[in-house]
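Student: coords below, sequence missing:
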């Protein structure tokens, strides 16, 4: 049965820390709905109602574009190992870039990852758990190193150019703040 509360409990913080992947869902008033898988060591629970994650350079930047249009967001975690559970966090979010003070307040909470693009600060207003009985059991093998290797090969200057070219507009032509 689904349970809805207003805060992330200590038990749920532990569950979040154990997950290898999470999914971010956003949508503007018009255009496409976006769901992005996120991984690596890029998410931190700061309090019972605040989460941040380090958003890395990728092929698109839909999350940022949607948040600038309408800052609602959902993050979902699924237990692929152990006890079944689905956890959804609902709320609003702000985006911080290297040019922003808040980015620099948060960046040291993460390992240094070449290709860091933004930090998303998420104010959680609703927390929902559900059974997850239909989520398959899967064994974690290892993190993929492809994104990290690609970003390191590019270097910071080429990554800035890549972001200007590939990450400044969404697929619906919304600005991303890059």
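Tutor: Happy to help now that I have it. Since this is a predicted model, take the numbers as computed values, not measurements.
Student: contacts, neighbours, all on C-alpha from now
Tutor: Fine.
Student: now the helix or strand hosting residue 15, how far from the chain's geometric center?
Tutor: Using DSSP states H and E, residue 15 falls within helix 10-18. Centre-to-centre, helix 10-18 and its host chain are 16 Å apart (Cα atoms, centre = their mean, to the nearest Å).
Student: putting a second one here so we can go through both:
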């Protein structure tokens, strides 16, 4: 049932393009494992072996904190409508900080220069294994629409409020690991 691939193929790219949600999984050498849901509107396939997503503010910043310690990362898509399929992308992840030239270049070239309010970083995954499995056990759901709470929350906070939130909630993981959220920001200013 499960099949392995060295890189993404056309069918898998098309499957990703139809999805509305994906999950990221990371873990430091110790502490808690993190699994986070994300919307696909800010997800991009860069090559057959690399993907990136624009990461918006969350209640924590586990992915960044974990990747600083151990760069293992898995991204999973699962069909909740249409034919069943689970697609996992295994590889090495890294954070691209907002204040870097790489972030600015990717934002301009890959995200049409559009940075949603509350975008805090990008997450890049170099893929070393693609795996598909049947997905027969995944329930079928109907897509109703996108939630607008994140946008409304960010608008209410404003840029200064969002930065204050990051400083309070996004600098360390549940287990106290630093996320690196503001590393180098002071030198860049």
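Tutor: Arrived safely, thanks for sending. Computed from a predicted model, the values in this text were never measured in an experiment.
Student: once aligned to the second structure, how far is whichever helix or strand comes after the helix holding residue 15 of the first structure on average?
Tutor: Downstream of helix 10-18 of the first structure, the next assigned helix or strand under DSSP H and E is strand 22-27. Once fitted to the second structure, strand 22-27 of the first structure is off its aligned match by 0.2 Å on average (mean Cα distance after the TM-score superposition for the first structure).
Student: If you count contacts, what does strand 22-27 of the first structure end up packed against?
Tutor: strand 33-38, helix 62-69, strand 72-78 (3 or more Cα pairs under 8 Å, 6 or more residues apart in numbering; DSSP states H and E).
Student: Show me which of these has the highest average neighbour count.
Tutor: helix 62-69 (a mean of 24; mean count of other Cα atoms under 10 Å).
Student: the inter-axis angle of that helix versus strand 33-38?
Tutor: Computed with axes from the mean of the first three to the mean of the last three Cα atoms, to 10 degrees, the direction of helix 62-69 of the first structure lies at 130 degrees from that of strand 33-38.
Student: Report the angle between helix 62-69 of the first structure and strand 22-27.
Tutor: For helix 62-69 of the first structure against strand 22-27, the angle by the same axes, to 10 degrees is 40 degrees.
Student: from the middle of its chain, how far away would helix 62-69 of the first structure be?
Tutor: 12 Å.
Student: ditto for stretch 128-143 of the first structure
Tutor: Here the centre of stretch 128-143 of the first structure is set off from its chain's centre by 18 Å, with Cα atoms, centre = their mean.
Student: quick one: it aligns where in the second structure?
Tutor: Mapped onto the second structure with TM-score structural alignment as the criterion, stretch 128-143 of the first structure occupies residues 131-146.
Student: what's residue 50 of the second structure in contact with, if anything?
Tutor: By Cα atoms under 8 Å, 6 or more residues apart in numbering, the contact list for residue 50 of the second structure reads 124, 125, 126, 127.
Student: What remains of those once you look at the first structure?
Tutor: With both residues aligned by TM-score structural alignment, their matches' Cα atoms under 8 Å, the contacts of the contacts of residue 50 of the second structure that the first structure also has are 124, 125, 126, 127.
Student: now, which of those lie within strands?
Tutor: Of these, the ones assigned to strands by DSSP state E are 124, 125, 126, 127.
Student: ok, so of the contacts of residue 50 of the second structure, who is nearest residue 165 of the second structure?
Tutor: Closest approach between the contacts of residue 50 of the second structure and residue 165 of the second structure, by Cα to Cα: residue 124, at 23.5 Å.
Student: Residue 139 of the second structure: what's it in contact with?
Tutor: Residue 139 of the second structure touches residue 80, counting by Cα under 8 Å, 6+ apart.
Student: what ranges do the helices span in the first structure?
Tutor: Secondary structure of the first structure, counting by DSSP state H: helices at 10-18, 62-69, 101-106, 146-166.
Student: What are the buried residues along the first one?
Tutor: The neighbour-count criterion (16 or more other Cα atoms under 10 Å) identifies 12, 16 as the buried residues of helix 10-18 of the first structure.
Student: Identify the residues contacting it?
Tutor: The contact list for helix 10-18 of the first structure (Cα under 8 Å, 6+ apart) reads 44, 45, 77.
Student: just curious, which of those is nearest to residue 38 of the first structure?
Tutor: Nearest to residue 38 of the first structure out of the contacts of helix 10-18 of the first structure is residue 77 (Cα to Cα; 10.2 Å).
Student: check contacts around the closest one.
Tutor: 16, 19, 21, 22, 23, 86, 87, 88.
Student: Kindly report the same for residue 118 of the second structure.
Tutor: Counting by Cα under 8 Å, 6+ apart, residue 118 of the second structure touches 56, 57, 154, 159, 162.
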